[in-house]
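Participant: how would this look folded up:
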Amino acid sequence: MSTNKKLDNEASEELLATLKGRFEQYPQRHQGLQWAAIEDKLLAHPSRLWSIDQMEATGGEPDVIGLDKATDQYIFCDCAAESPKGRRSICYDHDARIGRKKYPPQDSAVEMAAMMGIDLLNEEQYRLLQTLGEFDLKTSSWIHTPAAIRKLGGALFCDRRYDTVFLYHNGADSYYGARGFRGTVRV
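Facilitator: Here you go, the predicted model:
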């Protein structure tokens, strides 16, 4: 995902300070990585910085969780303890939202992620995130759903209970106050 939007200088500086503080606070998420190199990448890709700001603004608390050596891209992910507050009470995608006859939600996970310029986590990414901390102990998060499941009307979500990561299914048009989504951005 990408976007052409960018932050003004003051907003960029404020976000970079927040990200640096989080980077220093949670070193276990990005062992062996150096903030200066990450900051250089962020400054060179203003549209990605804008997307990370969208993650921050909706309560995602984005942080660096790795470096993809094959593409030389840093991976930012929503690391809020619970599913981001500004992205809850939404169904899975546009078709589910439009198809819901009674009380459709205002938005969907797939539409919001596209607008923000981020990607929904898939199951593998969600499970990797859970090795870096304990997330979604009280909430759950929609994850990328394979087309075959979505074609049949379903969608997938995950959470962590009993010190175990669970994968579930639900109708794609369902939505709950405690279910949102987590995203990722590569820079």
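
Participant: contacts and neighbour counts: CA atoms only from here.
Facilitator: Noted.

Participant: doesn't R48 lie inside a helix?
Facilitator: Yes: under DSSP: H, G, I helix; E, B strand; the rest coil, R48 sits within a helix.

Participant: correct me, but it touches D119?
Facilitator: No: with contacts defined as CA atoms under 8 Å, R48 does not count as touching D119, sitting 11.8 Å away.

Participant: another for comparison:
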Amino acid sequence: MNTAKREVSSELQAEILSILKSRFEKNMNRHKDVEWADVQAKLEANSEKLWSLNEMEITGGEPDVVSIAIGNDKKTDEYIFYDCSAESPKGRRSICYDHQALEARKEHKPENSAVEMAADMGITILTEEQYRELQQIGNFDTKTSSWIITPEPIRKLGGALFCDRRYNTVFLYHNGAESYYAARGFRGCLRV
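Facilitator: Next comes the predicted model:
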């Protein structure tokens, strides 16, 4: 896990906030009844979360606030960002599911795993519920697929789960956790 200090310079902070604000304003259907000024205030108060959002951005995730059923958590006064890129983020593909799967590969190991990469970025991988709710606000992963959090009983048996959208339907599949494909990455979630 990356233990380096997770801070952003004032220049990078301004750049990230500008990108996020522009995306927020172009996609109001993702976050009805959410005001950008409130989101920005939370972000400006938390440099580590901005660092994570920048990591999501530079790996192709196009993070945005979502206020679907589990999006804007009024009980905890948090905003939730999901990767909203049309396809699974480019900078996070060709990776297996977790470190155990990576270590199990004898040859042709991928560079990283989804679980480790998400932890290094300070984000979590979407659950099946989150993935399905994301699909309610758009059509995502119509050509790619994304690893999702896998229940421990499945993982103990060597499997891992992923989802995609085909034929206007969200599908849940399984694969060996050590497998990796050029068209499979993962989508992340960040609470702010």
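
Participant: more neighbours, R48 and D119 of the first structure?
Facilitator: Using other CA atoms under 10 Å as the criterion, R48 of the first structure and D119 rank with R48 on top: 27 against 22.

Participant: that one: what's it in contact with?
Facilitator: Applying CA atoms under 8 Å, 6 or more residues apart in numbering to R48 of the first structure gives the contacts S2, T3, L42, G117, V185, R186, V187.

Participant: the fifth one pairs with which position in the second structure?
Facilitator: When you say that, I think you mean V185 of the first structure. Aligned by TM-score structural alignment, V185 of the first structure pairs with L190 of the second structure.

Participant: residues in contact with its match?
Facilitator: K49, S52, L53, I80, F81, Y82, G122, I123, T124.

Participant: please pull up the equivalent of the third one in the first structure.
Facilitator: Aligned counterpart of L53 of the second structure in the first structure: I52 (TM-score structural alignment).

Participant: touching, its match and P62? I think so.
Facilitator: Yes: using CA under 8 Å, I52 of the first structure is in contact with P62, at 6.8 Å.

Participant: name the helices or strands packed onto the top helix by length along the first structure?
Facilitator: Identified as the longest helix of the first structure according to DSSP state H is helix 9-25. If you count contacts as 3 or more CA pairs under 8 Å, 6 or more residues apart in numbering; DSSP states H and E, helix 9-25 of the first structure packs onto helix 35-44, strand 62-68.

Participant: just so I know, which of these lies nearest D173 of the first structure?
Facilitator: Comparison of these against D173 of the first structure by CA to CA identifies strand 62-68 as nearest, at 26.8 Å.

Participant: what comes up buried for the closest one?
Facilitator: For strand 62-68 of the first structure, a neighbour-count test (16 or more other CA atoms under 10 Å) marks P62, D63, V64, I65, G66, L67 as buried.
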